[in-house]
Structures are given as C-alpha cells and as structure tokens.
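Engineer: Fold the following, please.
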Amino acid sequence: MTDIDEHEQGERVRAWLKNNGSSLITGVALGLAALGGWQWWQNQGELRKVEAASEFLAYTRASEGDQTDKALAHAAAISQNHPETPYVALVALNEAQRLQADGKAEEAIAKLDAVPTEHLDPALAELLQLRAMRLLAGLDRHEDVLKRLDAQPLPSYPGVAGELRGDAELALGNREQARQAYEQALAALDLAAPTRGIVEMKFTAAGGRLPETPEA
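Structural biologist: This next block holds a predicted model:
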C-alpha cells in the first residue's frame, strides 16, 4: 500500500456516503473495499449491512452539519450496536480530528486508542495508531512516539513511519538516528509522492546527502 494522508481512507468512505446516499449499499461496499473492509462487508447479512451503513451515514451527515450532539449519539450507537465494523474506526478518526481542533489532543489520543482492533483490517488499525502518533508528536511527546513505533512499526505506511521516527529522533537531539530514519522513509516513498520533497529536506538537514541527479 502506498503512503497516504492519515485522513484519506476515511474521506473515501465519507465522500461516497455523502454523494450516494440513495445507493447506500453500493456506495458503502465500494468505500469499504478501498478501506480493506471488503471481507467484513461480504460476511455480514444484508439487514446488518444496511443498519450499520445507515447509522454511519446519519453520523456523517450530523457531523458535517455541525450537529455535535446528534453526531455523538449516532457515534455511540455505532460503538454499541456495530462494534465489529470498520465504522467504529472511521468515527474515532473523525472525532479525534474534532477533539484536536477543540484543543483536546489528549482526549483525541484516548479516543483512537479505545477502538477495538481485532475485527479491523491491519491497515485501518495502523491508521488509528498513525493518527495517535501524530497527535503525540504535536504534544512534544517524542519518546512516546518512538515507543509506539517500536511496538507497532506501521508496515502499511513505511514512509510515514520513517518520517515520524526521524522527526522524533531529531527533536530528541539524535541527529544520526534521525538521518537513518529519513533515509528509510525515502527508500519507501515513491519518487512522485507528494511528501517526498519535505522528507528530502529533513534528510539533508539531518546530515544526509541526496544522490546527484544525472544531467540530461
């Protein structure tokens, strides 16, 4: 899987649900296929699928309409009635974003950490950890970021993981470790990746040397 922004997977599903509410099952099926939730979708009964998808659609509309109380009620219903679905993770990602915007980063981290991951596709479970690590970095809790990366190295997002490790090491004054981490990130990133230029700058700032570009 190529590295993506931590919200991109959730946005794929939310966009489908918003634009295809009248074709709910089709929209959700395609969205979950992009999320790695296709196996879950296939294994559920039709009624169960529609109930879970409808609840998430209602949550999404309330959230986008700034109806916080209503959105939280739908979020609670999803957590209670459909805990085995990918929607629990998508709600947590969205709620974490809202909490961060309200200056409640610690609560956002707790929200992400509370999601059960045993039913999730590994890439989606890693996305929760990735978002939590970014929040920890924003709180200057760099040692905690490194501990999490050691415990859960995020194999689905090697470029992002390398950059996170490099940022944490550099913030702690470990320049050589940071250089090595950025080098690993660059090795994992596609040449056309939108974040590659930023990682290259971090790599050179940490003492790395980029290969010379052959003259045309």
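
Engineer: alpha carbons only for contacts and neighbour counts from here, please
Structural biologist: Fine.

Engineer: Please, where are all the strands along this protein?
Structural biologist: Taking DSSP state E, the chain contains no strands at all.

Engineer: May I ask you to name the longest helix in it?
Structural biologist: helix 46-64 (DSSP state H).

Engineer: Next, the buried residues of that helix.
Structural biologist: Along helix 46-64, these residues count as buried under the neighbour rule (16 or more other CA atoms under 10 Å): 49, 52-63.

Engineer: With stretch 201-214 instead?
Structural biologist: Residues of stretch 201-214 classed as buried by neighbour count (16+ other CA under 10 Å): K202, F203, A206, G208.

Engineer: can you check stretch 130-149 too?
Structural biologist: So for stretch 130-149, counting by 16+ other CA under 10 Å, buried means 130-137, 141-143, 145-146, 148-149.

Engineer: One more, please, to line up against the first structure:
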Amino acid sequence: MEHRTEEEQVAALKQWWKDNGNSLIIGVGLALALVFGWKMYQQNVENTKSAASALYQQLLEVALEPTATEETASSIEFIASKLKSEYEDTEYATFSALFLAKNAVGKKDLEGAEVELRWILANNPDSSLAPLVKGRLARVLDRQGKQEEAFALLDAKNAGTYAAIYLEIKGDIYHRAGDLENAKASYVEAYKAMKQAGVQRPMLTLKMADLGLTEEGA
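Structural biologist: Next up is the predicted model:
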C-alpha cells in the first residue's frame, strides 16, 4: 500500500510536471531575464553617466584654458554638441547647452543663445535647472525685443523659490522699456519675496535705490 502510494505520488508529480512544466520554465526564464535585464540597464545608466561626466570634464578643461583661441572655441563647440547629441537625457547635456548659451550671449549672438536655452526646455523640461533656464531665456528674449514672450516665461506664482528672481527680472524688463511704475512695483514685490525667504540680493537694493525706492518703503 505504501509502495503504491509512492508510485501514485511519482505519477502525480509526473503529471503535474507535464501539465505545468513548460509554464514554470517560461516563468523562471522571464524572471531571470528581468533580473539580468535590470542589472544590465543599471550598468548602462552608470556607464552613460561616467562617460558624460568625463566628456564634460574635458569641456571644462578646454574652457578654462588661460588663452582662448579659435581652436579652443571649436573644441568647446564640438564637445558640447557631442554631449547634447549622445547624452541628451543627462544633466551634463543641460550644463553644456547653458555653457553654449552663455558663450553666445558673450558674442552677442542672442538667437544662438535662445536656441540653446529652448533646447534645454524641450529636451529636459523636468530638469531642476528649468526655472533657471526660463529666467535666462526671458532676459535673452527681452534683449531681442520679445518682451511678451519673456513675460510669459516669468510666472512668479508657480515659480517656487525662483519667484523673487522672476519678479526682479520683470522689473529689469520694465525698466529697460522705460515703464518705471511697473518696474518699481516688480522690484518691491521681488524684495518682499526675498525678505520672506530670508535671502539678500544687494544688486536688487541698488536697482530700487536707482528708482528712488528704499528698503524701509518696500
């Protein structure tokens, strides 16, 4: 009876394996594929970050050379473009575009600067640097006479810690346009926001003083 029970158990096991073996093998295979796939993905992410970091380090080394030449400028353009094209999802690509935008402004190439800044917002809209980029883009647009586009970027109500900076930039735009009343109002709001946040910006105080405003009156 015991022997027959063992035989029955073996037969039942064989039947179970016949019914479920293939699905079990497939399930184990999928599990292993997911584990190894995830590990490969993580390794690829790390390799990408390391490669992008090394390339950005090269960019900084070239940019910080004491004597700037045409060859230096070409190297900067090449490395930055490579970072943007091959590592566009990394912060290093964002840093490179910011670098190129700054250089473009230095060369008075405002259209080129706008292109770089818009590239960041289009490719990395969730970057922690996006609010900073919007502020810089607003200044570039203002210099091109695109004040309405600039103001559209400066939504201080939803800017979080950048609210005061956005208000100051608005004041600068109004001031450049000769709209002193709105400039004063924006500077005062910027000052209040900064005071509430517990930060100081001496330059803002100077701008206010230039328009006859005092910290006490703000």
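
Engineer: Can you calculate the TM-score here?
Structural biologist: The TM-score (TM-score structural alignment, normalised by the length of structure 1) is 0.65; 167 aligned residues with a CA RMSD of 2.9 Å.

Engineer: can you tell me the mean distance of the longest helix of structure 1 from structure 2 after alignment?
Structural biologist: Its aligned residues in structure 2 lie a mean 1.7 Å from helix 46-64 of structure 1 after superposition (mean CA distance after the TM-score superposition for structure 1).

Engineer: Go ahead and name everything in contact with that helix.
Structural biologist: 14, 17-18, 21, 24-25, 28, 41, 68, 70-72, 74-75, 77-78, 82, 85, 87 (CA atoms under 8 Å, 6 or more residues apart in numbering).

Engineer: Now a PyMOL select for only the buried ones of these.
Structural biologist: Applying 16+ other CA under 10 Å to the contacts of helix 46-64 of structure 1, the buried members can be selected in PyMOL as follows:
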select buried, resi 14+17+18+21+24+25+28+41+70+71+72+74+75+77+78+82+85+87
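
Engineer: sorry, back to before: farthest pair within the buried residues of stretch 201-214 of structure 1?
Structural biologist: Maximum pairwise distance among those (CA to CA): 8.6 Å, between K202 and G208.

Engineer: need the contact list for S75 of structure 2.
Structural biologist: L59, V62.

Engineer: what's the counterpart of it in structure 1?
Structural biologist: S75 of structure 2 maps onto K70 in structure 1, with residues paired by TM-score structural alignment.

Engineer: Next: Y191 of structure 2.
Structural biologist: Alignment note: Y191 of structure 2 maps to L186 in structure 1; criterion TM-score structural alignment.

Engineer: contacting residues for N103 of structure 2?
Structural biologist: A113.

Engineer: and the gap between it and G217 of structure 2?
Structural biologist: 39 Å (CA to CA, to the nearest Å).

Engineer: same thing with E116 of structure 2?
Structural biologist: If you go by CA to CA, the gap between E116 of structure 2 and G217 of structure 2 works out to 40 Å.

Engineer: So the nearest residue to A80 of structure 2 once chain neighbours are set aside versus R139 of structure 2, what's the distance?
Structural biologist: Leaving aside its sequence neighbours, A80 of structure 2 sits nearest to S96 (CA to CA, 6 or more residues apart in numbering; 5.2 Å). If you measure S96 of structure 2 against R139 of structure 2 using CA to CA, the figure is 19 Å.

Engineer: Could you do Y187 of structure 2 as well?
Structural biologist: Y187 of structure 2 is 16 Å from R139 of structure 2, by CA to CA.

Engineer: my guess is A183 of structure 2 contacts A177, does it?
Structural biologist: No. Judged on CA atoms under 8 Å, A183 of structure 2 makes no contact with A177 at a distance of 9.2 Å.

Engineer: In terms of neighbours, single out the busier of the two.
Structural biologist: Neighbour count, other CA atoms under 10 Å: between A183 of structure 2 and A177, A183 has more, with 25 against 13.

Engineer: Can you tell me the centre-most residue of structure 2?
Structural biologist: S127 (2.8 Å; CA atoms, centre = their mean).

Engineer: so what corresponds to that one in structure 1?
Structural biologist: By TM-score structural alignment, S127 of structure 2 lines up with L120.
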